[in-house]
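# model the following, please.
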Amino acid sequence: MAKKDIEKTLPDAAAPAAGKGKHKLIILIVLVLLLAISLSVGGTWFFLSKGDQDEAKPETVSGGQAAPVKQAAIYEMLTPAFIVNFNYKGRQRYMQVSIALMARDQALLDALKVHMPVLRNNLVMLFSGQDFDSLATPVGKEMLRQLATASVQELAQKETGNVAIEQVLFTNFVLQ
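As a prediction, this is how the structure comes out:
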């Protein structure tokens, strides 16, 4: 009889101990997760704030002078938009492209404006020589943008002696 009483009391005594163990495990997991999150946030903040401090310090050249600061971008829209036609599988297709030139020096951009008819001619010839299928893909559009940038930079180098244009940007691109 004494054994039965002991067996009855043992499971009741073990039940609260198991419940406390689960609570301790849950609390431990929550604390570990909070520690991991706080370390992640702290590390991110540390590295990002370190980058801001590095950018804030002016770089010095060996002579003790500050390095030249990169000038703000200047954008020149080429208007009107370029419209080019294609003969694709027996059907007439069209492409309309609006372009902006990105430069850093207004004087170089003004020197290039004198040669705008040649620049527009080169771009029309470049656009009309493209394959319609390749232009329908994002990769084809990016390749065309890079070709246009190279063409404009080549013309600028030839005519003004400087690569005045940093990038050619498509502000509108329509294929029909």
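# from here on, contacts and neighbour counts on C-alpha atoms
Noted.
# distance of the residue most central in space within the chain from Tyr88?
Centroid-nearest residue in the chain, with CA atoms, centre = their mean: Glu142, separated by 13.4 Å. With distances defined as CA to CA, to the nearest Å, the gap from Glu142 to Tyr88 amounts to 21 Å.
# cool, Pro80 as well?
Between Pro80 and Tyr88 the distance is 25 Å, computed by CA to CA.
# with neighbour numbers in mind, choose between these two.
Set Pro80 next to Tyr88 and count neighbours by other CA atoms under 10 Å: Tyr88 wins out with 12 against 9.
# which residue ranges of the chain form helices?
In chain order, the chain shows helices spanning 2-56, 106-113, 116-128, 132-135, 138-160, with DSSP state H as the criterion.
# tell me what the longest strand belonging to the chain is packed against?
Ranked by number of residues, the top strand in the chain under DSSP state E is strand 74-88. The criterion is 3 or more CA pairs under 8 Å, 6 or more residues apart in numbering; DSSP states H and E, and the helices and strands that strand 74-88 contacts are strand 91-103, helix 116-128.
# to compare against the first, here's another:
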Amino acid sequence: MARPTPTSAPAQAAPKSAKPKGRKLWLVILGALGLASAVGAGAWYVTFQREASAAQAPKPKPPVFIALEPFTVNLQPGGDAQYLQTTVVLRTTEPDTETAIKAHMPVVRDRILRVLSSQRGEALLSAEGKEKLAAEIAAAVTTPFDGERPQAVDAVLFTSFVIQ
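All right, here's what the predicted structure looks like:
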């Protein structure tokens, strides 16, 4: 048997390796295009979903603050504190609540005065005491007026608070 000459061996190897390199190159190019398409489609889908959910989400209503005239009340006996002077602001997001509270302002002030005058001074000195007082005021204010629906008061805010 005759041995192949060195010049014939590389000639035979070259045609075999040329086809796989071309196929591999096309496979890499097609894979990269497929991956880029998938990433682009995913990005478009995520962006579209965010826009759709943002359009469907209801926008929060801006808060409405109802400032009340200052209150000065005698506190319950016991301890050194005898007087409380405070200014209260009610926060709501419902225009109907603002209208109802303003229409029934004498009733609202009476309810708040009753709550304030039932307090003891030493209980109001702590932050927890003030939070409890705010909750009691909110409960008194949200009680319906004359068979109407309850008022939607989100928060009771103290803008001044002096105990003597």
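# to Gly21 of the first structure, which of the helices and strands packed on strand 74-88 of the first structure lies closest?
Closest approach to Gly21 of the first structure among these (CA to CA): strand 91-103, 65.4 Å.
# what angle separates the closest one from helix 116-128?
130 degrees (axes from the mean of the first three to the mean of the last three CA atoms, to 10 degrees).
# mean per-residue distance, strand 91-103 of the first structure to the second structure?
Aligned to the second structure and superposed, strand 91-103 of the first structure gives a mean residue distance of 1.6 Å (mean CA distance after the TM-score superposition for the first structure).
# pull out the buried positions in that strand.
Neighbour-count burial for strand 91-103 of the first structure, counted by 16 or more other CA atoms under 10 Å, picks out Tyr94, Met95, Gln96, Val97, Ser98, Ile99, Ala100, Leu101, Met102, Ala103.
# now do stretch 58-67 of the second structure
When burial is assessed from 16+ other CA under 10 Å, stretch 58-67 of the second structure yields the following buried residues: Val64, Phe65, Ile66.
# looking at these, which is nearest Val39 of the second structure?
Nearest to Val39 of the second structure among the buried residues of stretch 58-67 of the second structure, counting by CA to CA, is Val64 at 45.4 Å.
# relative to Arg91 of the second structure, how far out is that closest one?
Look at Val64 of the second structure and Arg91 of the second structure: by CA to CA, they are 6 Å apart.
# hmm, back to that, just send the helices and strands packed on strand 74-88 of the first structure back as a markdown table, with distance to Gln153 of the first structure too.
Formatted as a markdown table, the entries for these read as follows, by distance: least, CA to CA, whole Å:
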| stretch | distance to Gln153 of the first structure |
| --- | --- |
| strand 91-103 | 10 |
| helix 116-128 | 10 |
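# Thr137 of the first structure is nearest to which of those?
Of those, nearest to Thr137 of the first structure by CA to CA is strand 91-103, at 13.5 Å.
# which secondary structure elements does the closest one contact?
Helices and strands in packing contact with strand 91-103 of the first structure are listed as strand 74-88, strand 165-175; criterion 3+ CA pairs under 8 Å, 6+ apart.
# how about the ones you listed in a markdown table, adding distance to Asn121 of the first structure?
Supplementary listing: these in a markdown table, determined by distance: least, CA to CA, whole Å:
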| stretch | distance to Asn121 of the first structure |
| --- | --- |
| strand 74-88 | 10 |
| strand 165-175 | 15 |
